[in-house]
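Q: sequence-free structure coming up:
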């Protein structure tokens, strides 16, 4: 039956979980965004930062009121005063830093993409499981209020059988941007397309077939992709990403009983519209009223992680490590179809 109201989002309150002591590896732009979100909307404690440049680490520490700054990642990882490490470096070093952190007995939150490919992700996961440490990809969208509401609607069967999922994420990345660089594992799929692909994975699971049409730029990385994915249920997904142009960055879930549409950018705190299946059917709208906007939404994943660690879990129950690997496998397939392979894959 088409609802008249929405379920309340199920997200843990910031003060309902223990305050873990966090260290940050690589204080770049996303690390600053994370620090701002965590300090504004959680009770988590940022206690250390490490960079290959001591000046950079010290400047970051002063900006965010962090006590300890290191010029060596190993020094931070050796500290007994750190519970969890946020790995905010570029993806070409995620594997090495994650393995070092796990070997030091630290829980890890690894910025997306979790690794360069599925093979590297499997290495990290195997090491974390052997060590008994918590590991999670920073797929922050999974922890937003809107995602909780959508998950409840799907679980309740409000949309009926899902037949089509669509999502896109394109940005006009300037020449010289790291996303255009081959040596750092750039390309639209790993940096931007991971959001649409993860969205489809959340709804439909792992595809049984992947067909990608796209192009490369002169550096050798993928510039644009249009994926059509098929699933065992008979559903399909159409997923688009580009580093050449800005796109609407919207998403939709089309079921036999209802259509759900998320405005752009769909992976940030926003809202969605649920419509009856007829062409001119009535609609109802849900809006995020938390007051946490934009990338401040990164705060939700930090609170969620602290709660999982408190429950003695070793991975996220709503974005498992198996799913993290499967999403990277999907990206691998899409890259390879365009002729974009890393040296280790040749």
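A: Thanks, I have it. In this text the structure is predicted, and so the values were computed from the model without any measurement.
Q: going forward, measure contacts and count neighbours with C-alpha atoms only.
A: Fine.
Q: all strands for the stretch 101-250 of the chain, in order.
A: Residue ranges of the strands in the stretch 101-250 of the chain, as given by DSSP state E, counting those that start in this stretch, are 107-110, 135-137, 162-170, 209-216, 222-230, 236-242.
Q: elements contacting the helix or strand hosting residue 100?
A: Taking DSSP states H and E as the criterion, residue 100 maps to helix 94-103. Other helices and strands packing on helix 94-103, by 3 or more CA pairs under 8 Å, 6 or more residues apart in numbering; DSSP states H and E, are helix 73-78, strand 84-87, strand 107-110, helix 118-131.
Q: who wins for proximity to residue 144 among the ones you listed?
A: strand 107-110 (16.5 Å; CA to CA).
Q: so who does residue 165 touch?
A: Neighbouring residues of residue 165 by CA atoms under 8 Å, 6 or more residues apart in numbering: 200, 203, 236-238, 251-254.
Q: returning to that earlier point: out of the strands of the stretch 101-250 of the chain, flag the one nearest residue 267.
A: When the strands of the stretch 101-250 of the chain are compared (using CA to CA), the closest one is strand 162-170, at 9.3 Å.
Q: ok, and here's another one to check against it:
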């Protein structure tokens, strides 16, 4: 183990570019390699980020001796296959959300990480933002009283034809897996595991969900309402409501610049929650900490939590009729 962690990037799309940008601001991170199926794309990405190794094909990254951790930023449908390959090569894995297309795929990946004793984490970056630490502190203080309800939404207007990633079922398209995972994951993190779910969706011509709304009952009895969309610009807020008022994660709630505490008979209080770089820095730091300490999972985003959330996503899709070739 070393304090300086050598990263490989799998994929060269927008999310991979965002993560590579974050690594520039991450203490102890070295961006050592990038892999793409297209050598010209890998070369262009490597030139942009001054990456010494530009590799053709994903398997070459799994076999690269100069890489410790791999960030997987490929389309949803490839996550499980890519993660299995990297883990088989002994690489630690930070896999972009959604972790896989379904719980069955996710369970295979987790089983391999555990058997090989190699680090694996879902890249739900919101969980590692400083704002979430402040939210947990405020909830623990009891200032809101019993928190029994939450609401969260994430919606934007997507463009592209039926073959575009967000509308293509072969690539795991749809609002739920792309952005619905955020309200699901964060409400479960703050209010407890999901005991039951009820969902409705509008499906598009290709069979993926254009928008989905679902309600959750959490362990302990709290309820939450969550919405996601590829056709509506929603407020992008998450609000926790208790006996004495509300705590709001301000827009965009998955990367909140501020929190707003609104208590009965008191003026609203805005709490700044600055973060490093573009926000992805914090999950990278956590992955590096776990790698350097020899952990195979993060206590803030455990394997069991990932499997639990994938199971809830499966149930939502079963209720709304969204199916993927990998199911």
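A: In hand now; what should we look at? Predicted, not measured: the structure shown is a model, and the values here were computed from it.
Q: hang on, the earlier thing: residues making contact with the helix holding residue 100 of the first structure?
A: Here helix 94-103 of the first structure has contacts from 74, 77, 85, 87, 107-108, 110, 114-116, 120-121, 123-124, 127-128, 131, 133, using CA under 8 Å, 6+ apart.
Q: sorry, back to before: preserved in the second structure, out of the contacts of residue 165 of the first structure?
A: Contacts conserved in the second structure for the contacts of residue 165 of the first structure, using both residues aligned by TM-score structural alignment, their matches' CA atoms under 8 Å: 200, 236-238, 251-254.
Q: Adding distance to residue 332 of the first structure, write the strands of the stretch 101-250 of the first structure out as JSON lines.
A: As requested, those are exported to JSON lines (distance: least, CA to CA, whole Å):
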{"stretch": "strand 107-110", "distance to residue 332 of the first structure": "19"}
{"stretch": "strand 135-137", "distance to residue 332 of the first structure": "17"}
{"stretch": "strand 162-170", "distance to residue 332 of the first structure": "18"}
{"stretch": "strand 209-216", "distance to residue 332 of the first structure": "10"}
{"stretch": "strand 222-230", "distance to residue 332 of the first structure": "12"}
{"stretch": "strand 236-242", "distance to residue 332 of the first structure": "15"}
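Q: who wins for proximity to residue 64 of the first structure among those?
A: Per CA to CA, nearest to residue 64 of the first structure of those: strand 107-110, 19.0 Å.
Q: ok, back up a step: just put the kept ones among the contacts of residue 165 of the first structure in a markdown table and tack on distance to residue 219 of the first structure.
A: Formatted as a markdown table, these follow (distance: CA to CA, whole Å):
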| residue | distance to residue 219 of the first structure |
| --- | --- |
| 200 | 29 |
| 236 | 32 |
| 237 | 29 |
| 238 | 26 |
| 251 | 29 |
| 252 | 33 |
| 253 | 35 |
| 254 | 37 |
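Q: and of those residues, the nearest to residue 340 of the first structure?
A: Nearest to residue 340 of the first structure out of these is residue 238 (CA to CA; 20.7 Å).
Q: how deep is the closest one tucked in, by neighbour count?
A: 20 (other CA atoms under 10 Å).
Q: how about it, what's its match in the second structure?
A: Aligning on TM-score structural alignment places residue 238 of the first structure opposite residue 225 in the second structure.
Q: what sits against that match?
A: By CA under 8 Å, 6+ apart, the neighbours of residue 225 of the second structure are 150-152, 213-216.
Q: quick one on the thing from earlier: what subset of the contacts of helix 94-103 of the first structure is buried?
A: Restricting the contacts of helix 94-103 of the first structure to buried positions leaves 77, 85, 87, 107-108, 110, 114-116, 120-121, 124, 127-128, 131, 133, with burial counted as 16 or more other CA atoms under 10 Å.
Q: Show me what residue 321 of the second structure lines up with in the first structure.
A: Under TM-score structural alignment, residue 321 of the second structure pairs with residue 339 in the first structure.
Q: Could you do residue 157 of the second structure as well?
A: Using TM-score structural alignment, residue 157 of the second structure sits opposite residue 172 in the first structure.
Q: for residue 243 of the second structure, same thing?
A: In the first structure, the residue matched to residue 243 of the second structure (TM-score structural alignment) is residue 256.
Q: coming back round to it: any idea which of the buried ones among the contacts of helix 94-103 of the first structure is closest to residue 178 of the first structure?
A: residue 116 (14.2 Å).
Q: what's the matching residue for the closest one over in the second structure?
A: That one, residue 116 of the first structure, aligns with residue 101 by TM-score structural alignment.
Q: List the contacts of its match.
A: Applying CA under 8 Å, 6+ apart, the residues near residue 101 of the second structure are 76-77, 79-80, 172, 324, 326-327.
Q: Against residue 55 of the second structure, how distant is it?
A: Here residue 101 of the second structure is placed at a distance of 26 Å from residue 55 of the second structure (CA to CA, to the nearest Å).
Q: Same question for residue 30 of the second structure.
A: From residue 30 of the second structure to residue 55 of the second structure the distance is 16 Å (CA to CA).
Q: wait, what's in contact with the residue nearest in space to the middle of the first structure?
A: When CA atoms, centre = their mean is applied to the first structure, the residue found nearest the centroid is residue 139 (2.0 Å). Contact analysis of residue 139 of the first structure by CA under 8 Å, 6+ apart lists 111-112, 301, 319.
Q: Please consider this matter closed, and thank you.
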